[in-house]
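Chemist: Fold the following, please.
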Amino acid sequence: MAILRDAHELSVTEATRRGVAGLVADAEHGADLVVTRHHRPVAAVVGIARLTELEEAAADLRDLALVLARTATDAGRRTSLDDVLRAYGHTRESIADTPDDD
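Modeler: The predicted structure follows:
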């Protein structure tokens, strides 16, 4: 699956001829541009709406990976807060009595 949909490839020389204003105008209208040097992609020009879409997709994928990892490693064992506090020599009361750092 390609991240950039129907990206138009152009060389650095072509991009230079078109100028920044031309590249920005295309990206602003939804075109995804890939700039190549010696036929290898070196840069991409995308509109801010597309960049936002890609960033949101990346965040969703990170969340999904976390959920899948937690699901795959969950043994069903749970530890209560009181057990954790006790393991560190505390109780809910001792935590409540701790002065705030101001």
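Chemist: contacts, neighbours, all on C-alpha from now
Modeler: OK.
Chemist: buried sites along the lengthiest helix in the chain?
Modeler: For the chain, the helix that runs over the most residues, judged by DSSP state H, is helix 48-73. Across helix 48-73, burial judged by 16 or more other CA atoms under 10 Å covers residue 50.
Chemist: Following up with a second sequence; could you model it the same way so I can compare the two?
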Amino acid sequence: MKKMEIVCCMCGDVGFSDKLFRCSNCRNRFQHSYCSNYYRENAAPIEICDWCQCEDQRNSSSSSRSGYSGGKIRPHYGGEAAEKVAGKSQSPRTTTRRYKLLKDVMC
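Modeler: Next comes the predicted model:
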């Protein structure tokens, strides 16, 4: 029977086994340190997977937000800026974003 290899939860590959760590928070995910969105080469070793770090950030950001007063929010449609745009007719043509092709960039 074939031995089951541990793979990274981010890339799904075995990769470098010495860079693979088990999340110390959830204890059920393995991840390469270099696959982390929070990877820094000179920083201390990462011990928490991206899912747990994201969840921690989400929980801390929601608790640090200022409380909403509950008053009605009115949209701001703009004063002078709206008047200037109203006097100017807009073009029926939509603007398209121009991209360079790879062959034009390569020397």
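Chemist: Just give the TM-score of the two.
Modeler: Here the superposed chains carry a TM-score of 0.33, computed using TM-score structural alignment, normalised by the length of structure 1; 57 aligned residues with a CA RMSD of 4.2 Å.
Chemist: Please, which helix or strand holds residue 26 of structure 1?
Modeler: Using DSSP states H and E, residue 26 of structure 1 falls within helix 12-28.
Chemist: Then residue 21 of structure 2?
Modeler: In the assignment (DSSP H and E), residue 21 of structure 2 maps to strand 20-22.
Chemist: and what of residue 51 of structure 2?
Modeler: Assigned by DSSP H and E, residue 51 of structure 2 falls within helix 50-64.
Chemist: just checking, what packs against that helix?
Modeler: Judged by 3 or more CA pairs under 8 Å, 6 or more residues apart in numbering; DSSP states H and E, helix 50-64 of structure 2 is in contact with no other helix or strand.
Chemist: and the next element down the chain from it?
Modeler: Proceeding N to C from helix 50-64 of structure 2, the next assigned helix or strand is helix 79-87, under DSSP H and E.
Chemist: on contacts alone, who are the packing partners of that next one?
Modeler: Contacting helix 79-87 of structure 2 under the criterion 3+ CA pairs under 8 Å, 6+ apart is no other helix or strand.
Chemist: which SS class is the closest residue to residue 44 of structure 1 other than its chain neighbours?
Modeler: Once flanking residues are discounted, residue 44 of structure 1 sits nearest to residue 34: 4.5 Å by CA to CA, 6 or more residues apart in numbering. Put simply, residue 34 of structure 1 is strand when judged by DSSP: H, G, I helix; E, B strand; the rest coil.
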